[in-house]
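[1] build me a structure from this.
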Amino acid sequence: MSDAEQAHPDLPVVLSQRDRAAVVDDILAERMETVVPAIMREQGIDMWILMAREYFEEPVVATMLDAESMSARRRTILVFYNPGEGKPVERLTVSRYGLGNLFAASWDPAKQPDQWKAVAEIIAARDPKRIAINTSDLTAFGDGMTLSQYKAMTAALPTGFEERIVPGETLSLRWLESRTPRELEIYPGIVRLAHAVIGEAFSRKVITPGKTTAEEVQWWYRDRLAGLGIDTWFHPSIGIQRQGVKGMIEGDEVIQPGDLLWTDFGITYMRLNTDTQHLAYVLKPGETEAPAGLRAGLKATNRVQDLLRQSFAVGLSGNVVLARARAKALAEGLDPSIYSHPIGFHGHGAGTAIGFWDNQKDDPRGTYAIRPNTTWSIELTSYNAVPEWGGQKVDFRSEEDAFFDGKEVHFLDGRQTELTLIPSE
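    All right, here's what the predicted structure looks like:
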């Protein structure tokens, strides 16, 4: 991890599918042995039951399948049982197909044709006091148990066990948001890969001022990732801010000298996601640097980043962190908008929100407490008048991925502190 970012980093080696699978399985085994026991004990849960159906993935189950089990098959049921007294957490799969070496196969359809009755027998034999299932009004990450599956499961339970069922919402969030040492070994390299592709996009290799359109750069991203065998979790964005033009120009607009370019770009690689927003300036003939007002605008955004990072603390809600950071920024005369979010297995990941672009006040989605060992997209902007553009207010958006260790927020692969320059000739 480093706070320093290279403007045009070399592209890291992209692993073969087989090598990627080995890394994914290694990380998953580590998570099963460390994260699952820790969060079940933390939340006081004796048994956690997860269910997914083919073509209707449960978001938590999708992250618990080994690299060769690419989706749920028919109905995949996972059961975690914490026997207490420091004993290992039992991992069972009540499914027609096995799941590598991570879960013990626990259903023989020849002996018990009813899958949910097989689950009920496991529950009755272990007699757990608190049984978590994934239901949540607030977050999709903790709402994987469908009504039909809940009815089928509870109908099979012995009398009295349904009253022991509790929501597994927090368990789901804790599983998804927690990062392990092995994940943190590879995450900076994944972000570096994304930064390297952005560096290519913001260069004469891709952009010819006066000819290339914003839309063409978007599709160049898609083709580049397809060639690398890497997925994007959203369609890349390219926007243009131009002197004398209000707002962001997109689509088939041709990029011109003097334009300030913005990109929003994210990849999915070895099950982890990136989310980055960078800025570039297209030099006019004879220019060797961007106008001072544009450079100052990025510096102001960097300052908002610093104030937000300083506002993180374990146990605070996203709403409190937002209020703290905004108060500091406004006191310094900055004009911020903060809309940061967790990142990890999902681009807009599990955990608390720290503001939204359309809501800079308290939000129900920002009530969850910040935890250590979590990763974040530090996403925000500051608005600044640019003297060289006649005082026009410009939007200096930025987004960089980071890790919160419980004390400090560290960028995974640095952050942009200088505008990328694209020659016009």
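[2] from now on I want contacts and neighbour counts done on CA atoms only, so please keep to that.
    Will do.
[3] for the protein, which helix is longest?
    Scanning the chain for the helix with the most residues, using DSSP state H, yields helix 17-43.
[4] after whichever strand or helix holds Ala125 comes which helix or strand?
    In the assignment (DSSP states H and E), Ala125 maps to helix 115-126. Next in sequence after helix 115-126, counting helices and strands by DSSP H and E, comes strand 131-133.
[5] next, the second sequence, to be compared with the first:
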Amino acid sequence: MTDQAASYTDRSLVWKAPDTDLSIKEESMLSSIHPSPQRRVRWNQCTALAPSVTTVLAVSVALTAACAPADAPRAADAAFEFDLPNWSEQVTLREGWLERRHEMLLPMMRQYDIDMWITVNEEFHDDPLTEYIAPPRPYTGNRDIFVFIDTGEELRSVAITGYSEVNLKRFFESPDEPRPASQVLPELYAIYSPQRIALNMDGRKGMTRSLTYATYGYLSDIMGPEATSRFVSAADLIEEYLDTRIPEELEAYRNLVHLTEVIAKRALSDEVIEPGVTTIGDVRRW
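    Okay, here's the model as predicted:
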């Protein structure tokens, strides 16, 4: 391997936590996903996980490259069998988690003094949060808007979409004949008079500042100057929501971490690497 590749491999070794099944408790490993050190370890008040099945695999491939020597026995790895879910199976699995995740949201909104949270998904320019607060399916309604409101008694979840989507009805108020946001948002504001309206803007990570300039202006125009004066950043709420995982996710995560370790061991063994010749790019392409 080149010096660059060797250095990369050496740095990768720190991600492996000895004598544990999961090697994901290091703060630095999660720093590329979630920015808040004080909330690093959460597991619905337990252990933090990466945000989705597919992201887990991608992040773990990059960060858990703690492999055994080239001649290490591979019997345990060979015995591990796990079928990576296809896209449809992943959607079904994640939709099964979504109701539980919505149950966490009201206490979090109150913790950060948020009365209304608005996420806007742009057609062909998806908000990265959409797949974690709504069914992870394509949305093509120009601007599809997801609103969470603390009514004082419960969480009200409203989807304002360009087209009716049957799966949304499991998690949001979503009429068969959608009404425009220019009608629905002012009505919600008039009913609840939220003092703090959180938008996905500002913050230190892209996940917390995905709202476009044009859509900020659109929300301001349709909701009016009083509501605009109550716009605040949803950054802390977003970090809390993404950093907190539910126990139902552990089995899928454990399988993917194990699968990733098997892949990493093979990628960094003599099956792939020829000392002095193989580059990082060669390993990535493998």
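[6] TM-score for these two?
    Once superposed, the chains reach a TM-score of 0.65 (TM-score structural alignment, normalised by the length of structure 2), with 213 aligned residues with a Cα RMSD of 2.7 Å.
[7] hang on, the earlier thing: what stretch of structure 2 does whichever helix or strand comes after the longest helix of structure 1 fall on?
    Proceeding N to C from helix 17-43 of structure 1, the next assigned helix or strand is strand 47-53, under DSSP H and E. The alignment of strand 47-53 of structure 1 onto structure 2 (TM-score structural alignment) spans residues 116-122.
[8] mean shift of that stretch relative to structure 1?
    With the two structures superposed, stretch 116-122 of structure 2 lies on average 0.8 Å from its match in structure 1, counting by mean Cα distance after the TM-score superposition for structure 1.
[9] tell me the gap between that stretch and the middle of its chain.
    15 Å (Cα atoms, centre = their mean, to the nearest Å).
[10] give me the contact list for it.
    127, 129-130, 139-150, 194, 196-200, 211, 215, 234 (Cα atoms under 8 Å, 6 or more residues apart in numbering).
[11] what ranges do the helices span in the stretch 251-400 of structure 1?
    292-311, 318-331 (DSSP state H, counting those that start in this stretch).
[12] these: which one's closest to Leu157 of structure 1?
    Taking Cα to Cα, helix 318-331 is the member of these nearest to Leu157 of structure 1, at 38.7 Å.
[13] give the aligned range of the closest one in structure 2.
    Under TM-score structural alignment, there's no match for helix 318-331 of structure 1.
[14] show me what that helix packs onto, helices and strands only.
    For helix 318-331 of structure 1, the elements it packs on are helix 292-311, strand 336-338, judged by 3 or more Cα pairs under 8 Å, 6 or more residues apart in numbering; DSSP states H and E.
[15] winner for burial among the ones you listed?
    With neighbours taken as mean count of other Cα atoms under 10 Å, those reach their highest mean count in strand 336-338, at a mean of 25.
[16] before we move on, back to that, for the longest helix of structure 1, name the packing helices and strands.
    helix 169-177, helix 181-201.
[17] report the buried residues of the match of strand 47-53 of structure 1.
    Buried residues in stretch 116-122 of structure 2, counted by 16 or more other Cα atoms under 10 Å: Met116, Trp117, Ile118, Thr119, Val120, Asn121, Glu122.
[18] same list, these, but as a markdown table with distance to Glu249 of structure 2 please.
    Output for these, formatted as a markdown table (distance: Cα to Cα, whole Å):
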| residue | distance to Glu249 of structure 2 |
| --- | --- |
| Met116 | 27 |
| Trp117 | 25 |
| Ile118 | 26 |
| Thr119 | 24 |
| Val120 | 26 |
| Asn121 | 25 |
| Glu122 | 28 |
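[19] gap between the nearest residue to Trp117 of structure 2 once chain neighbours are set aside and Val91 of structure 2?
    Closest residue to Trp117 of structure 2 apart from its sequence neighbours, by Cα to Cα, 6 or more residues apart in numbering: Ala198 at 4.6 Å. Separation of Ala198 of structure 2 from Val91 of structure 2 (Cα to Cα, to the nearest Å): 27 Å.
[20] these two: which has the busier surroundings?
    Ala198 (27 against 17; other Cα atoms under 10 Å).
[21] which ones are touching the more buried one?
    Contacts of Ala198 of structure 2 by Cα under 8 Å, 6+ apart are Ile114, Asp115, Met116, Trp117, Ile118, Phe231, Val232, Ser233, Ala234.
[22] the second one: how many residues sit nearby?
    Residues within reach of Asp115 of structure 2, counting by other Cα under 10 Å, total 21.
[23] that one: what's it in contact with?
    Met109, Ile149, Asp150, Thr151, Pro194, Gln195, Arg196, Ile197, Ala198.
[24] which of these are buried?
    Buried among those by 16+ other Cα under 10 Å: Met109, Ile149, Asp150, Pro194, Gln195, Arg196, Ile197, Ala198.
[25] identify the residue of structure 1 aligned to the fourth one.
    With TM-score structural alignment as the criterion, Pro194 of structure 2 lines up with Pro128 in structure 1.
[26] give me the distance between the nearest residue to that match once chain neighbours are set aside and Tyr81 of structure 1.
    Spatial nearest neighbour of Pro128 of structure 1, chain neighbours left out: Asp46 (5.5 Å); criterion: Cα to Cα, 6+ apart. Separation of Asp46 of structure 1 from Tyr81 of structure 1 (Cα to Cα) stands at 6 Å.
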